[in-house]
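>>> need a 3D model of the following:
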Amino acid sequence: MSNTVEKDLVIIGAGPAGLSAAIYAQRALLDNVVLEQQSIGGQVILTSEVDNYPGVPHTDGFTLTDAMQRQAEDLGATIQLENVEKIERDEATGTFLVRTPEASYQTKTVIVSGGATARHAGFEGEERFGGHGVSYCATCDGMFYRGKRVFVIGGGNSAAEEALFLTKFADRVTMVVRKDHLRAQAAVAKQVEDNEKVDIRFNTKIASVDGGELMSSVTFEDTLTGRATTENFDEGSFGIFVFVGRVPASELLGDLVELDERGFIITNDRMETKTPGLFAAGDIRQKPLRQIITAASDGAIAATSASAYLGQPIEG
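Reported below is the predicted structural model:
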């Protein structure tokens, strides 16, 4: 049976939002713990190039979040690799019980900053060839496609940036975009359009893939006419990278939070959810921009709000 540990604050997720929250919680002298189920730093550690975090030019996700972790721990933060299995709230006392296989944490406040995972595109064969030709991480798998052809599904910033990254390895990168334009920021879109190794198929989606042990054919569908065409390749000569958005890790929270139509947590500008004492920060919440800097900002605000909720506001 797990032990029960009392805390002022439990932070769930150790990405930029959670690490920022830990830094601000330490400044407020809150007895807190950060719980992370996978890798400290979150999805950002897979990002090979970060050029838009102010004051830290030309870095990568691992280096940046490693510095955040060290800063939090230097201030006394406790970060533990534990998988949160359940979150309960005692309505009578207003306290939360956060359960992991190792312990149960009784706390007055919780910040949920679990981020989001890759959304699947939904084409036939996607699950079958997952990890065997279909990937969701260019940084992880790009090297396996040296000298080969890759298709990148998506038209947003992530898809465009990953397409550019894949040109380091692949002979040809084809972006498959459902609409008639890229949704990426203008500067990123221009880089894609100017890169001679990248071509774009607009008004197109991948309907299915097929093959033996590895993929050998792709069926494309025109999103305007519905017309399907199948192209055949040598087995294992190409890969498909999917970048069509993220799925927020909000399923544990149940009725404790209000979600938008995509499953992201709705908060106010103080990161407060509909449940008193429960805050959300980072990519898990509804917001117009998902970047490292906005996640860090969310974490700082959430910890400050939690401190105020506990009657210990941070000055300055």
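
>>> going forward, measure contacts and count neighbours with C-alpha atoms only.
OK.

>>> excluding residues flanking it in the chain, which one is nearest residue 292?
Spatial nearest neighbour of residue 292, excluding adjacent residues (Cα to Cα, 6 or more residues apart in numbering): residue 16 at 6.4 Å.

>>> residue 69 contacts residue 18, correct?
No - in this structure, residue 69 is not within contact of residue 18 by Cα atoms under 8 Å, at 9.7 Å.

>>> the two - which one has more neighbours?
More crowded of residue 69 and residue 18, by other Cα atoms under 10 Å: residue 18, with 39 against 25.

>>> mind checking how far that one is from residue 40?
Distance from residue 18 to residue 40, counting by Cα to Cα, to the nearest Å: 10 Å.

>>> same thing with residue 174?
For residue 174, the distance to residue 40 (Cα to Cα) stands at 33 Å.

>>> ok, those two, which is more surrounded?
residue 40 (25 against 17).

>>> next up, the contacts around that one.
Counting by Cα atoms under 8 Å, 6 or more residues apart in numbering, residue 40 makes contact with 14, 15, 65, 69.

>>> do the same with residue 171
146, 147, 148, 149, 197 are the contacts of residue 171 under Cα under 8 Å, 6+ apart.

>>> pick the one among these closest to residue 219.
Nearest to residue 219 among the contacts of residue 171: residue 149, at 15.5 Å, using Cα to Cα.

>>> so what's the residue count around that closest one?
Applying other Cα under 10 Å, I find that residue 149 has 20 neighbouring residues.

>>> ok, back up a step: filter the contacts of residue 40 down to the buried ones.
Among these, those classed as buried by 16 or more other Cα atoms under 10 Å are 14, 15, 65, 69.

>>> the stretch 201-316 of the chain: strands as residue ranges?
204-211, 215-222, 228-232, 238-242, 246-248, 278-280 (DSSP state E, counting those that start in this stretch).

>>> can I get the ones you listed in JSON lines including mean neighbour count?
Formatted as JSON lines, the strands of the stretch 201-316 of the chain follow (neighbours: other Cα atoms under 10 Å):
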{"stretch": "strand 204-211", "mean neighbour count": "20"}
{"stretch": "strand 215-222", "mean neighbour count": "19"}
{"stretch": "strand 228-232", "mean neighbour count": "13"}
{"stretch": "strand 238-242", "mean neighbour count": "25"}
{"stretch": "strand 246-248", "mean neighbour count": "18"}
{"stretch": "strand 278-280", "mean neighbour count": "30"}
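
>>> could you save those strands as CSV and add columns showing distance to residue 52?
Shown next, in CSV, are the strands of the stretch 201-316 of the chain (distance: least, Cα to Cα, whole Å):
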stretch, distance to residue 52
strand 204-211, 30
strand 215-222, 35
strand 228-232, 38
strand 238-242, 23
strand 246-248, 20
strand 278-280, 23
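
>>> let's see this one next, to set against the first:
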Amino acid sequence: MEKVIILGTGPAGLTAAIYLARANMNPIVIEGDQPGGQLTLTTEVENFPGFIDGITGPELMDNMRKQAERFGAEFKRGWVTEVDLSKKPYRLQVNGIGEIETESLILSTGASAKLLNIPGEKENIGRGVSTCATCDGFFFRGKKVIIVGGGDSAMEEANFLTKFASEVVIVHRRNELRASKIMQDRAKENPKISWELNQTPLEVTAGENGVTGLKVKDNETNEEKIIQTDGIFVAIGHTPNTSFLNGQIDTDETGYINVIPGTTETNIPGVFACGDVQDKKYRQAITAAGTGCMAALDAERYLEGNAVHDWSKSL
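As a prediction, the model looks like this:
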């Protein structure tokens, strides 16, 4: 029987692990298939307090993990396939580990990149289609690439890709971008970046050697054309990783976990949610870390019999 299990090793999960380990709660941290979360796919992190000159995402996550381990957090590699939250103790089935029982659970499983779901996309992942510029940008040195998206992540990845690619084309289905002004300005000032706005992606074209272009439709004229390219990077948002819960936790219509305002408590006593799996508004490393701290403190109070919410009035 474990006191507390943490699912996920992004900023939220690792911060929760640090706090709980320091409180002698002996947390078990289950790593999924992407230890460190989305931040491991980011190059420079310039807005995390305390790093004047910035820090790379992988380095920041590695530091946080080592800090948690220093205080006694135990990390186990595995993938949760099933969760039973119908009664205590809560039970988790984990590939490579087996069944684990726990008194409390912290969900910090984050979110996964969305795809366009157009013909030619999935079958060409790894053959020119990617959702991670920092992972695959090196392979497109001196080539022309496309970024699909209009948010901050799309602008960041576009700028990053100009370090390798000869030309980066930003394709967005609207005339206006969702990205913050500073990120838009950086992209617009980059001479290697060009724009194809108000264009809807229709199909990924490919040949024997991989991607050759992206077929798009002009939303004003309905004219279709193929933008020639060697690679396509999809940056259109994320889906919260909650499907493994099988509806046992209350979520909103898009799958993000609902928590009681001012806490990280879910609809099930002893189960807490933090990070991007419950935050679709801010989605920043520092806010994720903050909610990880909250989850740890909420879990600690719960285990000590002093939960911040009186469940007897809700059930």
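
>>> picking that back up, residues touching the aligned partner of the residue nearest to residue 292 of structure 1 in structure 2, list them.
Alignment note: residue 16 of structure 1 maps to residue 11 in structure 2; criterion TM-score structural alignment. By Cα under 8 Å, 6+ apart, the contact list for residue 11 of structure 2 reads 36, 37, 61, 64, 275, 285, 286, 288, 289, 292.

>>> which of those fall within helices?
In helices, defined here by DSSP state H, the members of these are 61, 64, 285, 286, 288, 289, 292.

>>> show me where the stretch 1-150 of structure 1 has its helices.
16-27, 61-74, 138-141 (DSSP state H, counting those that start in this stretch).

>>> these: which one's closest to residue 91 of structure 1?
When the helices of the stretch 1-150 of structure 1 are compared by Cα to Cα, helix 16-27 sits nearest residue 91 of structure 1, at 24.5 Å.

>>> mean per-residue distance, that closest one versus structure 2.
With mean Cα distance after the TM-score superposition for structure 1, helix 16-27 of structure 1 departs from structure 2 by a mean of 0.9 Å once superposed.

>>> what's the burial count for whichever residue in structure 2 pairs up with residue 62 of structure 1?
Counting by TM-score structural alignment, residue 62 of structure 1 corresponds to residue 58 in structure 2. Residue 58 of structure 2 has 20 neighbours, counted by other Cα under 10 Å.

>>> so residue 58 of structure 2 sits against residue 45, correct?
No - between residue 58 of structure 2 and residue 45 there is no contact under Cα under 8 Å: 9.6 Å.

>>> show where stretch 112-121 of structure 1 falls in structure 2, residue numbers please.
Using TM-score structural alignment, stretch 112-121 of structure 1 corresponds to residues 107-116 of structure 2.

>>> what comes up buried for the matching stretch?
By neighbour count on 16+ other Cα under 10 Å, the buried set for stretch 107-116 of structure 2 is 107, 108, 109, 110, 111, 112, 115.

>>> returning to what we had before: which of the contacts of residue 40 of structure 1 does structure 2 keep?
Counting by both residues aligned by TM-score structural alignment, their matches' Cα atoms under 8 Å, the contacts of residue 40 of structure 1 that remain in contact in structure 2 are 14, 15.

>>> and of the contacts of residue 40 of structure 1, the nearest to residue 79 of structure 1?
Using Cα to Cα, those come closest to residue 79 of structure 1 at residue 14, 7.7 Å.

>>> that older thread, closest to residue 129 of structure 2 out of the buried residues of stretch 107-116 of structure 2?
residue 115 (10.1 Å).

>>> for that closest one, which non-adjacent residue is spatially closest?
Nearest non-adjacent residue to residue 115 of structure 2, counting by Cα to Cα, 6+ apart: residue 234, 6.6 Å away.

>>> OK, contacts around the equivalent of that neighbour over in structure 1?
In structure 1, the residue matched to residue 234 of structure 2 (TM-score structural alignment) is residue 242. Residues near residue 242 of structure 1 by Cα under 8 Å, 6+ apart: 120, 121, 134, 135, 136, 137, 152, 153, 154, 159.

>>> hmm, the first one is touching residue 240, no?
Translated: residue 120 of structure 1. No - checked against Cα under 8 Å, the pair residue 120 of structure 1 and residue 240 is beyond contact range at 11.7 Å.

>>> what's stretch 153-170 of structure 2 aligned against in structure 1?
Against structure 1, the aligned range for stretch 153-170 of structure 2 is residues 158-175 (TM-score structural alignment).

>>> how many neighbouring residues does the spatially closest residue to residue 21 of structure 1 that is not a sequence neighbour have?
Nearest non-adjacent residue to residue 21 of structure 1, counting by Cα to Cα, 6+ apart: residue 299, 4.2 Å away. Residue 299 of structure 1 is flanked by 32 other residues according to other Cα under 10 Å.

>>> how close does residue 299 of structure 1 get to residue 152 of structure 1?
Relative to residue 152 of structure 1, residue 299 of structure 1 is positioned 32 Å away (criterion: Cα to Cα).

>>> ditto for residue 69 of structure 1
Taking Cα to Cα, one finds residue 69 of structure 1 at 32 Å from residue 152 of structure 1.

>>> please apply the same query to residue 185 of structure 1.
Residue 185 of structure 1 is 17 Å from residue 152 of structure 1, by Cα to Cα.

>>> so those two - more neighbours on which side?
Between residue 185 of structure 1 and residue 152, residue 152 has the larger neighbour count (other Cα under 10 Å), namely 25 against 11.

>>> let me see the contact set for the more buried one.
Contact analysis of residue 152 of structure 1 by Cα under 8 Å, 6+ apart lists 159, 163, 173, 174, 175, 176, 240, 241, 242, 243.

>>> do the same with residue 309 of structure 1
Residue 309 of structure 1 makes contacts with residue 277, as judged by Cα under 8 Å, 6+ apart.

>>> again, only this time at 6 Å
By Cα atoms under 6 Å, 6 or more residues apart in numbering, no residues touch residue 309 of structure 1.

>>> pretty sure residue 204 of structure 2 sits against residue 216.
No - when contacts are counted by Cα atoms under 6 Å, residue 204 of structure 2 is not listed as touching residue 216 (9.1 Å).

>>> can you get me the start-to-end distance on stretch 26-36 of structure 1?
From start residue to end residue, stretch 26-36 of structure 1 stretches across 18 Å - Cα to Cα.

>>> by neighbour count, which of the ones in helices among the contacts of residue 11 of structure 2 wins?
residue 292 (30 neighbours).
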